[in-house]
Every structure is written in C-alpha cells, then in structure tokens.
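Asker: Only the shape, not the letters, is given here:
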C-alpha cells in the first residue's frame, strides 16, 4: 500500500467515515449492467445454491437449486442462467458499428456496446471463472453417447463466462467487475483489505446509516443478527452464513428430499420454501450492489475510461467472432506463446492504466509525485535554445519551481500532457537545484523540451509554457509500449512445448530430455530453465506425447 493509501485509511479511522481515494470514476459503468449475485453450498465451492440476476433493480430473476447434490438440478440452474445471459449477449453481438480504415487496419466492424457483468466481490468473480471452466467442455443432450448430458446452451454459457473471467484479469477492464473492487478503488476505509470484501461492511464505511459511524455500521453489517438469529446483512457473495445453513436451510432441504421421496403435491410446497429462504439471503446483497452503483454514478467519469471500454468492446467482438466461426472452446492450459502474450498484454495494460489514472485524477498524480515519479509547479523562467546541426530545432529550457523532489538523474526523460495533443510532449531533465530560505523545501527543476513543438524553427503556439503557468512533468510514459514481438507458434522451440497443437508422427524423433527433467520438456523448469543441447553421442529418443490435464475438483460441479 502506498503512503497516500495508508494516510487515507488513518484519516478514515479518525473521522469515522471512508475517505475519497479518487476525484473521478476510473471504471466504466454501463447504463443497464447485468447484476449477478451467486450463492454456493457450504463446503462445495462448485455446487450452486441459488442466484439473483438481471438488469432491473426491482425485478431480478431468482434461480434456486433446492438440492445441490442433484446433478440434474444443478444443470437446470446453469440452463436458467444461460436463458438469462445468452439472449442479452446475442443482442449486444448483433448491434455493430463500422470502424473506418486506418493506415494499419482495414475497415472493420466492432460491437457498438458490450454486456457488463457486475458481481458483489472477488469471491463471486472467482465463482464465475469456476463455472466457465467446469461447463464449457460438457457434452449436451445432442450427443447420444454422453453419459451425463447437459442442456444445449450450457457449454456456450461456459465459454462466455470463461472469456469474461479471463478479461477480468486485464487491469482496467470493465466487462466483469466486482463491486468491492470498484468501491475500494474510489474510497479508503478504516478496515483491512480482507474486511473490505464484505460488501455490506464496505458500504457501512462509505455511506453509514443515520446515527452510525463507519466502524459501527460495518460491525453491524458483519455481525448484526435479527430476532431469528440470522445475519442482517448476509455475505452472499457466494458464501453462506453457517447459522442459516444449520438452523434453516438444512431442515428445509430435508423436507424437500422427503417430499420428493413420497411424491405428490408436497414437492412444490417444499421447493417454494427453499426458494423463499435462498432469496432472503440473496436480496440484501442484491440491494447493496445497486446501492454501490448509485454511489459510483455520482462521480464524474474519467477522461480515459471510454478508451479502455473500447478495448473491452474489441475483446467482446473477437470472442463473438470466434464462437460464430465454430472454433473450439478455450483450452484448460495455454500454450507457451499464448501464455506469454497474455502476460505481456496484462503488463502493458497495467502500465497504461497507472499512467492514465494519474493523468485523469489529481489524487492519483499526487501519489506519483510523492514517490518522485512526477513533479508539478509554476514556471519561473523559459530560455529559448536550439539544437546543433544543419537544421537547428527549438529546444527551450523551462525552469519550474516545485515542492516535489524528483527521483531522477539529469538526462532522464520526462513527459508533459499538452491539451488537444495526440501524445505527450517529450523533454529531458537538465538540472535540479535546492532553494534555501523558505518555510518549506523548494526545488528549481530545469527541463529541456525535445518534441511536440512542430517542425518549424519557431515552436507552434501553446507548445511552450510561459512564466506563471502551472505545469506537471512525469518520468513515466503516458502511452504504454508493448514488449518485443514473440515468435510465431510454428517457430516455438521444443524446450517450450514445441509447435502448439502440431500433429506428431509415431516415429517423430527429437533431442533427448534435459537432465533432471523427467519426461522431457513438459516437466522442465519453464522459460528460465537451461536448454543445453544434448551431446552428439546421445541417441535420439521418440518425443513423448503431451500428458492429459489432470482431473481436479474444479472439473466437476
């Protein structure tokens, strides 16, 4: 946690209320997001108990599994979930707009918007990933040889949920977001990060009830119980309250099992009771998610949010195209090239997000200034200078009086955001001098502007600051650069898994396995492992086939 974050939490404790951690909203919020509040069976993370889902605050769809141990009822739950989500996904996939051609891209279609899925907390987000992994490979009733067939739309639902869960790992993405993550990005509370995962407690700090401070409201949400002994604010994201499980839910399920065994009209009554109980645990969290959306909508949207949402729309469009083209589901394990591309893309997205948030939000920039990664102040002098060479170009020296201490050596690159410019103005740090005699430490920082002034001998208007102007220079780039290009999949060396998906003949011979790596490349130490070629005298051995992925508990629901 940064110094600014620690200070904000301390202020929240002292003031009894959450402190703003941002002046603008750094994440996109759709006009009609799909809110999804799941509930799982205690001790069975993959066994759904129920869910509330929908786009209307007052009219959610309630899905309940009255007996989570029944495979058919669980599949019916997923079919109901698919019945809500897939029509919405199809509608967003059909509405497109045309992106004009550029120098590097032909005219293409992109979805005009994308479906946004909002869950209560990070545990619920992980449940979405688990459901996607566990359902996208299932065989449907259309397959006569399937031992336990599922309804037709379930595997398609799994593919979409897997894409959303994977996209959620990209910093700044808003296709699938957890409400607790959204709120903690914009407010700092007086409790721990783990306690912030309880949505009711988090909202207690941000917007406490009349007569309560943040700590009291959070404690009431976490531990407060009604006359029946049940929590006033059940977690439901997707955990359940043990008291509810033991006192209420277990007897109701036992009555449902008895009614099914006996048959008759008692089954419907017993099922209705389970539905009522599950709905009572889901509704408080459902209302809390919408309350959090109301609080977030009060913040103005940051300038770069629309750009990041457009990247989400491109991701949504790409997955739609893969599904409509009949491509197979996402693999359980990525090949070397795909894994490296994902990692590089997420690193680039994180650098881009950090820079954009600092440029959009003075509070975020203050943290970078405190760390010495930027400085802001008033221009006190501008000296015109020119580069050497046949065609001298303007290289003015700008001196800034600032209270920030730049953590950079002379010669370091610096950048300044210029209004209405497509990219940041480049500069170079020349000197840093301390000023004595004032009540606070002050520094005179001199930079040489090296770009963004046009191609003439005279800088274009507005490109060079004037004395008295307030400016901010950063030592981080405003536009994140991607890493070096990776080799084509066909050029992947055998030390990294060989050409992914390439067919291997029975007699395919390769270099022998590395020493100390049983089984060959598949068991080696990864990209950092040594790859010393085998001696010429070592005989070639048949290349072992890839072992199938081990079956884990996540593969079954």
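Answerer: Great, that's in hand. For clarity, every value in this text was computed on a predicted model and none was experimentally measured. Numbering: from 1, shown residues only.

Asker: Please count neighbours and contacts with C-alpha atoms only from this point.
Answerer: Noted.

Asker: Show me what the helix or strand that contains residue 72 is packed up against.
Answerer: For residue 72, the host element (DSSP states H and E) is helix 71-94. Identification of packing neighbours for helix 71-94 by 3 or more Cα pairs under 8 Å, 6 or more residues apart in numbering; DSSP states H and E yields strand 44-54, strand 61-64, strand 108-111, helix 153-167.

Asker: List of residues touching the very next helix or strand once past the last one?
Answerer: Next helix or strand after helix 153-167 toward the C-terminus (DSSP H and E): strand 176-178. Identification of contacts with strand 176-178 by Cα atoms under 8 Å, 6 or more residues apart in numbering yields 116-122, 124-125, 164-165, 167-168.

Asker: If we use 7 Å, what do you get?
Answerer: 116-122, 125, 164-165, 168 (Cα atoms under 7 Å, 6 or more residues apart in numbering).

Asker: ok, and what's touching whichever helix or strand comes after that strand?
Answerer: Later in the chain than strand 176-178, the nearest helix or strand by DSSP H and E is helix 179-186. Residues from elsewhere that reach helix 179-186 (Cα under 7 Å, 6+ apart): 20-22, 118-121, 196-197, 199, 289, 292.

Asker: Out of these, list just those in strands.
Answerer: The strands, defined by DSSP state E, take in 20, 118-119 from these.

Asker: possible to save those as JSON lines with neighbour count and distance to residue 448?
Answerer: Shown next, in JSON lines, are the ones in strands among the contacts of helix 179-186 (neighbours: other Cα atoms under 10 Å; distance: Cα to Cα, whole Å):
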{"residue": "20", "neighbour count": "19", "distance to residue 448": "36"}
{"residue": "118", "neighbour count": "26", "distance to residue 448": "47"}
{"residue": "119", "neighbour count": "28", "distance to residue 448": "48"}
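
Asker: of those, closest to residue 553?
Answerer: residue 119 (23.3 Å; Cα to Cα).

Asker: adding another structure so you can compare the two:
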C-alpha cells in the first residue's frame, strides 16, 4: 500500500466512509458484461456446484449440479455454461470491424479488429482462479473416443483459459474481479483481507441512506444474511446442502426427486443472489466515474487480442499447453512486467491523485509557470541552422529531486518532450525554481509563435514527470528468432491422449 492509499485508509477509518483513491475510472466496463457468480463443492478445488450467469441484471440464469462428484454431471454443467457464454462471445465476434495498423515503415500492415470484445466479471480473485482451473480441466478434452465430451466443452475451456491468462495482465479488462476493481478506486477503513469480501467492501463504498460504511460493513459480516461471494461456500450452508442432496438421492420416484431438486435450486439461488445483486451495484458505482483517457486505448488492445485469438481458433484451434515452455514463460513474464509499468504510468497520466504518489517518490513535480521564452533557439548540428527550443520557468513549493539533464514530460501535453536545464533551490520555505526546455510538440512547427495550447501559459499550474507510458519496449526477440543457445524456436503444442484422460478431481 502506497502513502496516498495509507492516508486515505486512515481517513476512511476515522470518518466511517470510503475515500476515493482516483478521480477517474481506470478499468473498462462493457455496456453488457457477462457476470459469473460461481460456487464450488466444499473441500474440492473446482467441483462446480452452482452458478448464476448472464448479462441481464434482473434475470440471471441458474446452473446447478445434482451430483457434484459425478464427472458426467460436471461436464453437463460446463455444457450449460457454454450455452450461455459462447453465444455471448460469438455476438462480440460478429460486431462490426474497424481498421488498424501494426508495425512501422515498410513493415506496416493493415488489419481489422472487432468493435466489441467480451468482458467477464466475477466477484473476487477466487473467481478468476475458478475460471483458470475450469479452463484447464476442460480445454484438453477429446470430442470422440471413450472419454469424449460435447464439442462445446473444450471450446469453452480454451476461451476460459484465454480469459484467465489475460487477467494476469493489469492493463486488460477482459476478465475482472469486482473486489479488485473497487479496491483500486476506493480505500476503506478495513484490512485488505476484509476488502476481499464483496459485501463488506461495497458496504463501505455504497452504504444505505442513514448508515455509515463502517456500520454497514459490520452488519454484512453475517453469512446467514450476506453469504460468501464464492467460489467457496459457508460451512453452515454446507451442512444444509449435504442434507438436501441426501434427500434428493433417497427421494422415492421422479416426482419426489423433482421436488427435492427444486428445493436444492432454491437454496443455491438464495446463496448466490445477494452476490449477483452486489455485482451489479458495483458496476453501477464504477460507471459513475468518468473513464480515464488511456482506458479506450487499453480496450482497443483487448479487442485486437480478442480478434486475433478468435481467428486462431478458426485457423488452428489447438488448445493451450498444460505448461508454458521456457521461452514462452520468459516472454510472458517480460510482457507482464512491461504491462505493469505501462499501466502504472498511464494511470498517473490520467489521474492527478495517482500522480501525487509519484511526486512523493520524487518522480514528478508540480509548479506554477512564472516565465517563458517562446522565441529561444539553440545552435543546430549545422552552422546557421538554429533549433527552436522555447523554455518555461516553474516555481515549485515542494523540493524537486530531479537533476539537470533529466528528460521529462507533462501529462497535459504527452506528445511534447522536455528536458530540465536548471534546478535552483532557494532558502527554507522559499521553494524551488526549475527551468525546462521544450523539445517539440508544437504541431510540427519549427519556429515561433507556438500553436495555441502547446506552450504553457503564465500562471498555469503544470506537472512534469520522468515516467513515460510510451517507453516500454520489449527486449526479447520474437519467438521464431529464439537462438539455438536457448533451444531454438519452441515446437507447437500437440495434445495427447493422456491429456484428454485427466481425472477431474
């Protein structure tokens, strides 16, 4: 937890209500996201028990498993989930396309991506683990032979694995945990472990009228009224469920079993419905925040990856391997590190509250423009060809730890490169003067006057930082260029018969 979040949590603890950590929303929210609230059988990692799923907040689809230990019933559950999720994915895939380009110069290539990508929302990080494990247990299944399953089972497994893989990248909005999204935008007066409880977290953020967040969160600790958000169930409910399943198994005749099944469905729905409603309440609260400027760019990349994977399934269709090979794992780790650094920088550029943390660490500073030299030039590489390099002078109240020669950028003018020429620290309480040279960003003009808005005005408060979301290049070669010293290009994964026979337990 950084300093800003710590202070916000202390203030929330004192006031009893959540404190905003951001001024904008840093995650994408689809107009009709697919919400999944799963439950698993107690004591089992991924034995599906039930789920509420769909895109309609008022009419969730209920999926239940009569015999959670029976693999046939488990795969039947997956088929029914596929009947809901796969058409949603196809609907996004059939959306109109937009052109985009990849590469530069002679390597530039025009492609198309769908205008919409699916978004899967689960209550917490346990839901993401559930999606990952369910994908692993289904994507390698054979559709013919002694262990065959429906065609939709491995297809759904491939998509679930793809969602889970992308969820590890902080800049992706394809699979999101509601608790993680809310905690990134609000600070509460409770511990991070308590923030993992969706009912308590939303109690702090959006309490009923006349109640404080702290009061609401304490009331929502009762599992009888606010059941866990899954995938794990409440131990007291587990005992009730065991009795209901026993009655179902021993019920005389079809009518007796149907009555017992309706009772089980009723109890399971009652366990998940509060979480389902909380999910849509969280979506509404997040939608109240305006989206940050870089959110659209990140979503465009999600749409690009979605289009590419959908095309891959059409052309090749092989499932993801059980384990990454060494080269793939190294490349994936590098991409994740780059994505984290880029995401952190983009959030700071979009949000002054996030940028404030960088000011505390010395990676940014804010000051008032007290002077500017619009006509300033410096000698160019060729005699008689001076370069236009205007300067602005800032007065900063807080210390500036950056030295002369540091390259910086202003989030308000991200396309403009700048460089610190001089830092003058005055006496105690007198502040700091910073002289900054601007090295472009004037709409391709090479001499004054500067186009309106491209040069900071006198009296304007501006922020400069050394972080840059555009300077995150990959340092690893393409997979097909892996040198022989590292085993050469890895071979494509080929599923085996043993993969299809993996016991689901």
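Answerer: In hand now; what should we look at? None of the values given here were measured: they were computed from a predicted structure.

Asker: now what about the TM-score between them?
Answerer: TM-score of the superposed chains, computed with TM-score structural alignment, normalised by the length of structure 2, equals 0.92; 494 aligned residues with a Cα RMSD of 2.4 Å.

Asker: Make a markdown table out of the helices and strands packed on helix 71-94 of structure 1 and add distance to residue 94 of structure 1 and mean neighbour count.
Answerer: As requested, these are exported to a markdown table (distance: least, Cα to Cα, whole Å; neighbours: other Cα atoms under 10 Å):
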| stretch | distance to residue 94 of structure 1 | mean neighbour count |
| --- | --- | --- |
| strand 44-54 | 20 | 22 |
| strand 61-64 | 24 | 21 |
| strand 108-111 | 7 | 17 |
| helix 153-167 | 16 | 22 |
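
Asker: all helices for structure 1, in order.
Answerer: Applying DSSP state H to structure 1 gives helices spanning 3-15, 71-94, 122-135, 153-167, 179-186, 199-206, 214-223, 242-244, 250-262, 266-297, 305-324, 336-360, 362-370.

Asker: biggest strand in structure 2 by residues?
Answerer: Structure 2, longest strand under DSSP E: strand 413-425.

Asker: same for that one, what does it pack against?
Answerer: strand 407-410, strand 432-438 (3 or more Cα pairs under 7 Å, 6 or more residues apart in numbering; DSSP states H and E).

Asker: Quick one: these as CSV, columns for distance to residue 177 of structure 2 and mean neighbour count too.
Answerer: Compiled in CSV, those are given as follows (distance: least, Cα to Cα, whole Å; neighbours: other Cα under 10 Å):
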stretch, distance to residue 177 of structure 2, mean neighbour count
strand 407-410, 32, 22
strand 432-438, 42, 21
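
Asker: would you turn those strands into TSV with distance to residue 394 of structure 2?
Answerer: Converted to TSV, those look like this (distance: least, Cα to Cα, whole Å):
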stretch	distance to residue 394 of structure 2
strand 407-410	13
strand 432-438	5
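
Asker: Would you mind telling me which of these is nearest residue 211 of structure 2?
Answerer: strand 407-410 (41.8 Å).

Asker: tell me what that closest one is packed against?
Answerer: Using 3+ Cα pairs under 7 Å, 6+ apart: strand 407-410 of structure 2 touches strand 413-425, strand 461-465.

Asker: Return the distance of that strand from the chain's centre.
Answerer: 27 Å (Cα atoms, centre = their mean, to the nearest Å).

Asker: Where does it end up in structure 1?
Answerer: Under TM-score structural alignment, the alignment places strand 407-410 of structure 2 onto residues 413-416 of structure 1.

Asker: average gap between the matching stretch and structure 2?
Answerer: When structure 2 is overlaid, stretch 413-416 of structure 1 sits 1.2 Å from its aligned residues on average, using mean Cα distance after the TM-score superposition for structure 1.

Asker: Need the contact partners of that stretch.
Answerer: With Cα under 7 Å, 6+ apart as the criterion, stretch 413-416 of structure 1 contacts 424-429, 472-475, 477.

Asker: now do stretch 134-141 of structure 1
Answerer: Contacts of stretch 134-141 of structure 1 (Cα under 7 Å, 6+ apart): 146, 149-152, 154-156, 158-159, 329, 554-557.

Asker: ok, now with 10 Å
Answerer: Contacts of stretch 134-141 of structure 1 with the rest of the structure, by Cα atoms under 10 Å, 6 or more residues apart in numbering, involve 46, 75, 78, 128, 145-162, 328-332, 553-557.

Asker: mind listing what's buried in that stretch?
Answerer: 134-140 (16 or more other Cα atoms under 10 Å).

Asker: mind putting these in JSON lines, distance to residue 271 of structure 1 included?
Answerer: Shown next, in JSON lines, are the buried residues of stretch 134-141 of structure 1 (distance: Cα to Cα, whole Å):
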{"residue": "134", "distance to residue 271 of structure 1": "26"}
{"residue": "135", "distance to residue 271 of structure 1": "25"}
{"residue": "136", "distance to residue 271 of structure 1": "28"}
{"residue": "137", "distance to residue 271 of structure 1": "30"}
{"residue": "138", "distance to residue 271 of structure 1": "27"}
{"residue": "139", "distance to residue 271 of structure 1": "28"}
{"residue": "140", "distance to residue 271 of structure 1": "26"}
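
Asker: Perfect, I'm done here.
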